[in-house]
Structure formats: C-alpha cells, structure tokens
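Visitor: need a structure here:
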Amino acid sequence: MVFAPLFGYIGDRYPRKFVILLGIVVWSGSVLLSTFVLSDVS
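Guide: Next up is the predicted model:
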C-alpha cells in the first residue's frame, strides 16, 4: 500500500501494456540477479 500512489500515477499516465512489460522486466531481472547470490541468508 505504500507504493499505491506511485503505481496509480504510473498506471494513469502510461499505457497498460507498457506498465505490465516494465513489471515483467523488473521481476525477470531480479530473479536473474538472485541466481548470482553466493550464500544463503541465515
């Protein structure tokens, strides 16, 4: 709920396909970068 105003603004300002694509790119990049973590967090 903290970022709801930000994403509401982005959702109103840009087309839906762009927002969804941006979310997919950010999520995929995060997952890809997480594969390079060398040790478990305990």
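
Visitor: drop to CA atoms for contacts and neighbour counts, all remaining ones
Guide: Will do.

Visitor: Could you measure from Leu21 over to Trp27?
Guide: 10 Å (CA to CA, to the nearest Å).

Visitor: Now the second one, please; I'll put the structures next to each other:
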Amino acid sequence: MKLLRDFILTAAAIAVLLVIYADRQRAEEESAARELAAWRGKSDK
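Guide: Take a look at the predicted model:
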C-alpha cells in the first residue's frame, strides 16, 4: 500500500513539474514573439 501511495505522489510531483515547465516555455515563446514583433516594427521605419 505504501508503495502505491509513493508512486501516486511521485507521479503527481512529476505532473506538477511538467505543468510548470510547459507554462514557462509558453511564456518564453510569447516573450520572443513580442520581441520579434517590436524589432520588426522598428526595422520598418
């Protein structure tokens, strides 16, 4: 029973880390897209 509980807790911890990682990746991509748009706006002038 303890082994099952440990497995579930480990799986939950990994899931949380994956969600945090995915959110950071998304935020980084949005930031890069904004920087690119700003750079393109400056280069057009």
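
Visitor: ok so, going back, shared neighbours, Leu21 and Trp27 of structure 1?
Guide: Taking CA atoms under 8 Å, 6 or more residues apart in numbering as the contact rule, Leu21 of structure 1 and Trp27 have no neighbour in common.

Visitor: Near Ile10 of structure 1, how many other residues are there?
Guide: When counting by other CA atoms under 10 Å, one arrives at 14 neighbours for Ile10 of structure 1.

Visitor: ok, and the closest non-adjacent residue to it?
Guide: With CA to CA, 6 or more residues apart in numbering as the criterion, Ile10 of structure 1 has its nearest non-adjacent residue at 7.5 Å, and that residue is Val19.

Visitor: aligned partner of that neighbour in structure 2?
Guide: When structure 2 is aligned by TM-score structural alignment, Val19 of structure 1 is paired with Ala22.

Visitor: and its match, how many neighbours does it have?
Guide: Applying other CA under 10 Å, I find that Ala22 of structure 2 has 12 neighbouring residues.

Visitor: what does Gly11 of structure 1 give?
Guide: With other CA under 10 Å as criterion, Gly11 of structure 1 counts 15.

Visitor: and Pro15 of structure 1, what does it touch?
Guide: By CA under 8 Å, 6+ apart, Pro15 of structure 1 has no neighbours at all.
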